[in-house]
Every structure is written in C-alpha cells, then in structure tokens.
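**Student:** 3D, please:
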Amino acid sequence: MFRSALRAASIRTPASRVPLVPTLCSAQRTLSLCLYRGFVSAYSPSKCPQCSAPLPTPLPACPKCQYIERVPSNAPYHELLGVETGFNPFAVDTRDLKRHFLQAQKVCHPDTWSRQPKEKQDVADHMSSLINEAYKTLLDPLRRIQYLLQQEGYEISEYDQLDDMELLVEVMDERELIDKAANQSEVDEIKSRNQEKIKATVAEIEQLVGDRDWERANQAAVRLKYLQGIHDAAQAWPNIDW
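**Tutor:** Okay, here's the model as predicted:
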C-alpha cells in the first residue's frame, strides 16, 4: 500500500532547500541577540537594576525586590535560559538545560508573582510561557535543529519531503510493518531498529552544525523528521492515526 503510493508520488524540491535571504535573516538574528544582551546587561549581567541584588538567572527578574521586566518574544532561546553552547548551538547538555529551566521557572512562574500588581503578573506569565517554549524546543533534537535552521533563514514546513528515494521507501516499509504488526514484540523490534537510526542522524546533525554546513543539516533534519514519525507511530500502536 505505502510502496505503491510512494512510486506514484512525485518528489518535489521543498522550499526549505533555499535559505530565505540568509544575510538579512542573520542580521536580524544578530540584532535580536544584541538587543536582548543589551537589555539584560545594560545595568550589569548579574545585578538587579532596582536593588542591585545578584540575579539568580539571566532574566531581568529579582525575587528580592520583586522587580521584573518583559524580555522580547524573539529573545534567543539559549541566551534566555543561560545555556552555554560554545561553538555548536546544537550540542546541548540536557541535564544542564533542565537545571537552568527549573531555575528560570522558579523565578518567573506566575504563582511566584500572584500577589504582585496585575502588570507584573502579566509579565511573569509572558516570561513563563517563553521559558517553557524555549525549554521544549532545545530539549527535543528535531525541534532544536528546526529552530536553528529558522535562525539561519531556512523555511521549515511540515510538507518537506525526502529527496532520497531509497530511504523514503524504507520509511514507508517500516510504517507498513507497524500497521501490520501482530503484537508488541514486533513493534518493539521496529522501534529499536529505528532508534539507532535516530541516534545516528542526531550525531550527524551535531557534526554538520559544528561545521556550519546548514544545507546538509537541513537535509538531515528532514530525514530526522521522517524517522521521528516512525517512532511516534510505533509509540501509538495499535491506535495508529495515519
């Protein structure tokens, strides 16, 4: 069924193959980063501008004097959570990421500001949502590389297609095997086999990002998306919604 549909389908070149004015996007990203860095460092990277107490996170929120200031919605996620990336923004230590996330949420969670004026509550709610989104994006390898590609000017679409026919046939075959699986053991075998491919692809993406080879990283990200689809289908078995 899947193989027949595949052979009948034409493989188009997705829009994501071409960066969307990369020079302009890079300039906008740099400006956003500079604005955010200037925002939190205008007074000092580590002190509250109101009471001068040390701030527990990179965020402009002080638990001592209840000072809080809104950060831009497009603030870079790594900067927002204070996550060190070195030369490779894809190489994220997830344990360190979680630690920074919990620290940030402790400072900005709406419950912490529930007795403050509504204006401050609204700012805390905004920052808490932004922190949650940053954490979920950087935690998941697929969302992380898609985010980084967007920062580099690539358009990410759910309709992006593989240009590797052999791999696409393999993906469709695996999905068909899941659909026809008779028991959990068969599904687990498929899942285990697919997980090894996911690990290899994530490692490849990390290398490509480190090399600043964004075009090949983009292609690998599309491949990772298809492999993640197999994982999700295996997780949902037997209640699969194609």
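
**Student:** from here on, just use CA atoms for contacts and neighbour counts.
**Tutor:** Will do.

**Student:** any idea how far residue 136 lies from residue 173?
**Tutor:** Per C-alpha to C-alpha, to the nearest Å, residue 136 is found 30 Å from residue 173.

**Student:** what helix or strand does the closest residue to residue 143 other than its chain neighbours sit in?
**Tutor:** In this structure, residue 143 finds its nearest non-sequential neighbour in residue 137, 5.1 Å apart by C-alpha to C-alpha, 6 or more residues apart in numbering. Following DSSP states H and E, the helix or strand that holds residue 137 is helix 118-139.

**Student:** off-centre distance for that helix?
**Tutor:** Taking the mean of its C-alpha atoms, helix 118-139 sits 15 Å from the chain's own mean (C-alpha atoms, centre = their mean, to the nearest Å).

**Student:** one more: stretch 151-164?
**Tutor:** Put simply, stretch 151-164 sits 14 Å off its chain's centre (C-alpha atoms, centre = their mean).

**Student:** alongside the first, I'd like the structure of this one:
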Amino acid sequence: MHRLRLIAQPSTSTRSVFFIGKRMLHVSPQSCKRTQDTAPLYQLHARWPKANCPSCNAPLTTSLPTCNNCGYIAPLPSSSKVDYFALFGLPTVKTNENISETEDITRNAFNVDPKELRRRFLQLQKLCHPDRWAQKSPEAAEAAAGQSALLNKAYQTLLSPRKRGEYILSQHGVDILEADNMDEEQDLMLQVMEAREELEEAEGEEVKELLEVNRERIEKATMELENAIAYEDWEEAKRAVIRLRYWESFQRAGTQQDVDH
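**Tutor:** A predicted model of the protein is given here:
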C-alpha cells in the first residue's frame, strides 16, 4: 500500500506545517492529539512491535524481553543495536521510514518530555532492576544487570538535549568531531575565549551575571538544534551541537568558580 511521507516543519503559527511530496499541508494540533501516555510501551513504536514471551507465550508489556508472568528474562542486544527512543516507546529518529498507520508522525524526535521520559525509565528499571533478579539464575541476574546498565545509558543520553542531539546525528551517520566551516568554528572559539577571560576576572555577582548570559546562549543553541533536526538539516544540527559543547563547558567552569568563591 502506498504511504504518504510527511515531514514535520517548525512553525510559529498555531497550525503545524507538513510537506507531502512537494505540496504543503497545514494540520491543527488538535487533529494530531494522541493518547500516548495511556498506551502500553510496546504499542508505541514499530521497532518494538507487540510480542509474546518465548517461554510462556504471555504478551510482553514493554520493550524489554522480560516477562512478569513467568519470570523470563533475556539480554538486550549491544547498545549500538538498540534504538534508545524505541526502548522508551518514543518516536524514533527515523520516524518517516518506520511509521505504522496508527503512529504519531508529526513529532520531532528531539522533543522529549523529561518527566515522561523519567516515568518510562522508572517503569522499565523496576522490571529489570538487578536486586529483583539477584536470587534467580546467574544468567538471569546477568541479563538484568545488562538491561539495567543499558537503560541508564539510554536515559542519560536522551535526558540531555546535547547528548540527545549527538545521538540523533550518530543515527544518521553524521560525524560531529569538528565543524565543516572552519571560519565559523574560529569565530565561536574567539567568543568562548573572550567569555572565559571575562569569567576569570569576574567575582561575586559578576560571575552569576555571566552564567545567566550563558544560559541564554545554551537555550538559543538548543532551540537551533531542535529546529535543525525538525528540518533534517544535519549540518546545522552538527554546528548547534558543537556550540552547545563549548557553552556547556563554560557553564560548568563558571558554576564551579561561583561555588569556590
């Protein structure tokens, strides 16, 4: 069956903008509303379709190969083979390629609700927490420990806007070691050096003021990253990630200086 390919584009209006082929379509937010919070995790993503336990055939209620009914547990694949978004039942970074007919196709994968992410993280951790499996077989305990470790890594990655952006870029094969535009990177480095010099000379309230200015830089870079990912402009997303790296480093240094004094 032919499937229309919809790509979400940022918009300042109250109506979302999508492109179907070369045609533009406006869709109101109300028409895209989902009951995602009340659906089981395994139903929220095509990468983790509804599955049954291979031991007792009961339905698995999450993305984890872990069964509440009979106590079955199996190791997850290596981190590089697990989609972190799918693990938590969130829209994938490759939504346009893997959507089902009933899935939410309007969301920018970068937009993650931290509270909802934590709720899902705790739900999954409760299922595979190593203490719960400590008295089981060595294989079960090892599988639980592996699941728990990967969940923690995935959670920390998606919780941080910068790390989330880096992860999305890595899923699209984008190398973010350095900027392609050296002039732009040099301009950024100059800004960072000047800000560092100001920080070194600052004291008391001056440090707090510089940190507030830098929080605005971080917020701006985060918004630029969000928009770039929405448009699938990977080069701009890469540059935004690099900006975030520098300004987050500055924020850590300034915060430490404020604490020390």
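
**Student:** TM value for the aligned chains?
**Tutor:** Scored against TM-score structural alignment, normalised by the length of structure 1, the superposed chains reach a TM-score of 0.74; 199 aligned residues with a C-alpha RMSD of 2.4 Å.

**Student:** map residue 119 of structure 1 across to structure 2 for me.
**Tutor:** By TM-score structural alignment, residue 119 of structure 1 lines up with residue 139 in structure 2.

**Student:** tell me the residue in structure 2 aligned with residue 146 of structure 1.
**Tutor:** By TM-score structural alignment, residue 146 of structure 1 lines up with residue 166.

**Student:** separation between the closest residue to that match other than its chain neighbours and residue 78 of structure 2?
**Tutor:** In space, and not counting its chain neighbours, residue 166 of structure 2 is closest to residue 241: 6.8 Å by C-alpha to C-alpha, 6+ apart. To residue 78 of structure 2, residue 241 of structure 2 is 25 Å away according to C-alpha to C-alpha.

**Student:** compare neighbour counts for these two and give me the winner.
**Tutor:** Neighbour tally, residue 241 of structure 2 and residue 78, criterion other C-alpha atoms under 10 Å: the higher count belongs to residue 241, 25 against 10.

**Student:** how many residues are close by the aligned partner of residue 199 of structure 1 in structure 2?
**Tutor:** Aligning on TM-score structural alignment places residue 199 of structure 1 opposite residue 219 in structure 2. Number of residues near residue 219 of structure 2 (other C-alpha under 10 Å) recorded here: 12.

**Student:** residues near the match of residue 119 of structure 1, how many?
**Tutor:** Residues lying near residue 139 of structure 2 (other C-alpha under 10 Å) number 13.

**Student:** same thing with residue 81 of structure 1?
**Tutor:** If we define neighbours as other C-alpha under 10 Å, then residue 81 of structure 1 has 24 of them.

**Student:** thinking it is in contact with residue 104, fair?
**Tutor:** Yes - counting by C-alpha atoms under 8 Å, residue 104 is a contact partner of residue 81 of structure 1 at 6.9 Å.

**Student:** any common contacting residues for these two?
**Tutor:** 57, 59, 131 (C-alpha atoms under 8 Å, 6 or more residues apart in numbering).

**Student:** check contacts around the last one.
**Tutor:** So that's residue 131 of structure 1. Per C-alpha under 8 Å, 6+ apart, neighbours of residue 131 of structure 1: 80, 81, 101, 104, 105.

**Student:** compare these and tell me which has the most neighbours.
**Tutor:** Comparing those by number of neighbours (other C-alpha under 10 Å), residue 80 comes first, having 26 neighbours.

**Student:** any idea which helix or strand carries that one?
**Tutor:** Residue 80 of structure 1 belongs to helix 77-81 when assigned by DSSP H and E.

**Student:** same deal with residue 192 of structure 1?
**Tutor:** Going by DSSP H and E, residue 192 of structure 1 is in helix 184-210.

**Student:** that helix packs against which elements?
**Tutor:** Helix 184-210 of structure 1 sits against helix 165-180, helix 214-236, with contacts defined as 3 or more C-alpha pairs under 8 Å, 6 or more residues apart in numbering; DSSP states H and E.

**Student:** distance to residue 34 of structure 1 added to these, as TSV?
**Tutor:** Output for these, formatted as TSV (distance: least, C-alpha to C-alpha, whole Å):
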stretch	distance to residue 34 of structure 1
helix 165-180	41
helix 214-236	23
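
**Student:** just name the most buried of those helices.
**Tutor:** helix 214-236 (a mean of 20; mean count of other C-alpha atoms under 10 Å).

**Student:** quick one: it aligns where in structure 2?
**Tutor:** Using TM-score structural alignment, helix 214-236 of structure 1 pairs with 234-256 in structure 2.

**Student:** chain center to that stretch, what's the gap?
**Tutor:** For stretch 234-256 of structure 2, the distance to the chain centre is 16 Å (C-alpha atoms, centre = their mean).

**Student:** now swap in stretch 223-243 of structure 2 and tell me
**Tutor:** For stretch 223-243 of structure 2 - counting by C-alpha atoms, centre = their mean - the centre lies 14 Å from the chain centre.
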